[in-house]
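Build me a model from this:
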Amino acid sequence: MSSFLVCTGFNCVGHQFCLHFEPFHPRTAPVYMAFLRFMVSDEDAEKFCYSLEVGGKGRKLTWQGVPRSIRDSHITVRDGMDGLIIYRNMALYFSGGNMKELKLKVSGRLWRKDM
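Next up, the predicted model:
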């Protein structure tokens, strides 16, 4: 499992967010993790919710949470397993094909909590 970190920044509801996707080995099985960070403080981040989804072949995994502040390192978020966790064999299954190439589409939704 090669080591890479993908971070895609985007603007939504007038704020900057960053979607992270990376592989890691929390225990014995390799996994991929996707999570959202918000370019503000913890207090402001808690005003929002998000969901991420990945799937294929009639199945899907969904995660719902609160974006983490950009002030929290991605390592802290990853080690806290605060995101969508996709085991490698499931990621390859969702990718279809020969079960050797990773081709995942992570989609999501972001909304502001009612105050």
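
okay, CA-based contacts and neighbour counts for the rest of this
Fine.

Give me the buried positions along the lengthiest helix in the chain.
Secondary structure of the chain per DSSP state H: the longest helix is helix 88-95. Across helix 88-95, burial judged by 16 or more other CA atoms under 10 Å covers 88, 90, 91, 92, 93, 94, 95.

Next, the structure of the following sequence, for comparison with the previous one:
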Amino acid sequence: MGDEEDARNYSYSLEVGANGRKLTWEGTPRSIRDSHRKVRDSHDGLIIQRNMVLFFSGGDKKELKLRVTGKIWKEQQNSEGGVCIPNLYS
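The predicted model follows:
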């Protein structure tokens, strides 16, 4: 997503799940010019602690099994103004 201003034109969602459980994270992406350390240090991302992954994984708590899916879309204004229409990407 280019610079910070360009990134604000997009939205994204990440869904993490397993064994009938689901956790969804939604937000506005960061600029690709931001380092992963900057994102991590600002707590602006999805970090799943090991105990949460074990909870999602169920079973004998020896395997870490998660399904991660994501979507990103660009918000577009329609000709009548004001309404955002999602343009989904996979």
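
In a markdown table: the buried residues of helix 88-95 of the first structure, plus distance to residue 49 of the first structure.
As requested, the buried residues of helix 88-95 of the first structure are exported to a markdown table (distance: CA to CA, whole Å):
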| residue | distance to residue 49 of the first structure |
| --- | --- |
| 88 | 26 |
| 90 | 25 |
| 91 | 24 |
| 92 | 28 |
| 93 | 28 |
| 94 | 25 |
| 95 | 27 |
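
picking that back up, what about the longest helix of the first structure, how far off from the second structure?
On superposition with the second structure, the mean distance recorded for helix 88-95 of the first structure (mean CA distance after the TM-score superposition for the first structure) is 1.6 Å.

and that helix, which stretch of the second structure?
Matched against the second structure by TM-score structural alignment, helix 88-95 of the first structure falls on residues 50-57.

And for the matching stretch, what's in contact with it?
Under the criterion CA atoms under 8 Å, 6 or more residues apart in numbering, residues 17, 18, 19, 21, 61, 62, 63, 64, 65, 66 lie in contact with stretch 50-57 of the second structure.
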